[in-house]
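Enquirer: okay, sequence plus prediction incoming.
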Amino acid sequence: MRADAKKNRDRLLAVAGAVITEQGAEASLRDIARRADMGLATLLRHFPTREALLDALLRTNFDELTARAGELEQSSSPEDALVSWLRDCVACAHEYRGVTALMTAALEDPESALHASCVTMRAAGTGLLARAQAAGAARTDIDGTDLFALVAALAWLGDQPSLAPRADHLLDVVASAILTGAGKGDAGGGPEGGAAVGPARS
């Protein structure tokens, strides 16, 4: 890529990040181009679709979450690693308002520009969940898809002005519900406080 083209691409990404944070994932591409002092055609040359633009914005964050899962696996207990990653993932999904719906749809659409990075991120969380389940620290009646759905739901709560003040508290509630009695005071998962039987699925 020529230096001027790279400069334009970087400028578009910086402006897009600010606009999407402000207006949400459905922000006008024309408005992004205008604020970057470029034409829409220039934006579309670099990012032919909205999903391609979002993928470029989010891929770094998703890669960091994948790497973070590996770090937590080495440095933290299974339950602490899972809850820490859950918090990081919710924060990432909440960074750009409204992006969770696109992420959820992308998981089911191999043609989506977001598909590969979303699948990789979900797999990282599934690995931490499976590790915690194997250690008896997390309930086993949920899988990686369930975990991703909880991330999306918690990020959505943070997007709602009337509910946002409760988002952190509800994340604590969800994290407590995922964990079993091993490593924390109260059990969760099975009918009598134990974990229900069933392996995690990606």
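Expert: It's in. Numbering: from 1, shown residues only.

Enquirer: only C-alpha atoms from now on, for both contacts and neighbour counts.
Expert: OK.

Enquirer: elements contacting the host helix or strand of V151?
Expert: Using DSSP states H and E, V151 sits in helix 144-159. For helix 144-159, the elements it packs on are helix 78-95, helix 99-107, helix 115-134, helix 167-178, judged by 3 or more CA pairs under 8 Å, 6 or more residues apart in numbering; DSSP states H and E.

Enquirer: out of those, nearest to M1?
Expert: Among the helices and strands packed on helix 144-159, helix 115-134 comes nearest to M1, with 22.7 Å by CA to CA.

Enquirer: list the buried ones in the closest one?
Expert: 115-133 (16 or more other CA atoms under 10 Å).

Enquirer: sorry, back to before: any residues touching the helix holding V151, and which ones?
Expert: With CA atoms under 8 Å, 6 or more residues apart in numbering as the test, helix 144-159 has contacts from 86, 89-91, 93-94, 97-98, 100-101, 104, 122-123, 125-126, 129, 163-165, 167, 170-171, 200-202.

Enquirer: run the chain-centre distance for stretch 122-132.
Expert: 13 Å (CA atoms, centre = their mean, to the nearest Å).

Enquirer: what residues does that stretch touch?
Expert: By CA under 8 Å, 6+ apart, the surrounding residues in contact with stretch 122-132 are 65-66, 69-70, 73, 78-79, 81-82, 85-86, 138, 143-145, 147-148, 199-202.

Enquirer: try this one side by side with the last:
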Amino acid sequence: MRADASKNYNHLLSVARTVISEHGADASLRDIARRADVGLATLYRHFPTRDALLEALLHATLGELTQKAGELETSSSPDEALISWCRDGVAFVRSYSGVVDLMAAAIADPDSALHASCTTMRSAGTRLLFRAQAEGIARTDMDGADLFALIAALGWLGDQPSFAPRVDHLFGIIASAILTNRSSIAAC
């Protein structure tokens, strides 16, 4: 990529991060281009679809969540690893209003630009869940899809003004529903 094209690309991502943080995942692409001081054609040249823009924007964070899961698998107790990763997952989905809907749709659509990143992230969480289940400290009647759904639900609840002040309390309730070891729950 040429230097000026790379500069435009990075600038568009920076502006998109701001606009999407302010207005959610359905933010106007025209507004992103306008605020980046580029034409809409330039935006589309770099990101031909909304999913492509969101994939570029979210790829790093989804990669960080995946990497963190790998680190937690070996460095923390299974219950602490699972809860820490879930807490980071909830914080991520809360950072971009509307991203939950896109991620849920992307997991079901192999043609989505977000599919690979979302399924990789969900698989990372699944490994943490399975590790806790193998140790007998997490309920065994749930899987990675259930864990992803609970994280998404908590993220959505956190976006609702009436629930936002209670999101930490609600996280504790969900954590206690996932973990079966009472001493682990106290650590939440």
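Expert: Received, thanks. In this text, all values refer to a predicted model and were calculated from it rather than measured experimentally.

Enquirer: TM-score for these two?
Expert: Counting by TM-score structural alignment, normalised by the length of structure 2, the TM-score of this superposition works out to 0.96. Behind it: 186 aligned residues with a CA RMSD of 1.1 Å.

Enquirer: on that earlier part again, now render the helices and strands packed on helix 144-159 of structure 1 as CSV, adding distance to M38 of structure 1.
Expert: Compiled in CSV, these are given as follows (distance: least, CA to CA, whole Å):
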stretch, distance to M38 of structure 1
helix 78-95, 25
helix 99-107, 24
helix 115-134, 28
helix 167-178, 38
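
Enquirer: which neighbouring elements make contact with the lengthiest helix in structure 1?
Expert: The longest helix of structure 1 (DSSP state H) is helix 50-75. Using 3+ CA pairs under 8 Å, 6+ apart as the contact test, the elements touching helix 50-75 of structure 1 are helix 3-23, helix 78-95, helix 115-134.

Enquirer: R34 of structure 1: which of these is closest?
Expert: Comparing the helices and strands packed on helix 50-75 of structure 1 by CA to CA, helix 3-23 comes nearest, at 9.7 Å.

Enquirer: contacts made by that closest one with the rest, please.
Expert: By CA under 8 Å, 6+ apart, the list of residues contacting helix 3-23 of structure 1 reads 26-27, 32-33, 35-36, 43, 46, 53, 56-57, 95-97.

Enquirer: 7 Å - rerun?
Expert: Helix 3-23 of structure 1 has contacts (CA atoms under 7 Å, 6 or more residues apart in numbering) with 27, 32, 35-36, 46, 57, 95-97.

Enquirer: tabulate those (JSON lines), appending distance to R9 of structure 1 and neighbour count.
Expert: Putting those into JSON lines (distance: CA to CA, whole Å; neighbours: other CA atoms under 10 Å) gives the following:
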{"residue": "A27", "distance to R9 of structure 1": "18", "neighbour count": "17"}
{"residue": "I32", "distance to R9 of structure 1": "12", "neighbour count": "23"}
{"residue": "R35", "distance to R9 of structure 1": "13", "neighbour count": "15"}
{"residue": "A36", "distance to R9 of structure 1": "10", "neighbour count": "19"}
{"residue": "H46", "distance to R9 of structure 1": "7", "neighbour count": "16"}
{"residue": "L57", "distance to R9 of structure 1": "11", "neighbour count": "16"}
{"residue": "E95", "distance to R9 of structure 1": "21", "neighbour count": "20"}
{"residue": "Y96", "distance to R9 of structure 1": "19", "neighbour count": "23"}
{"residue": "R97", "distance to R9 of structure 1": "22", "neighbour count": "21"}
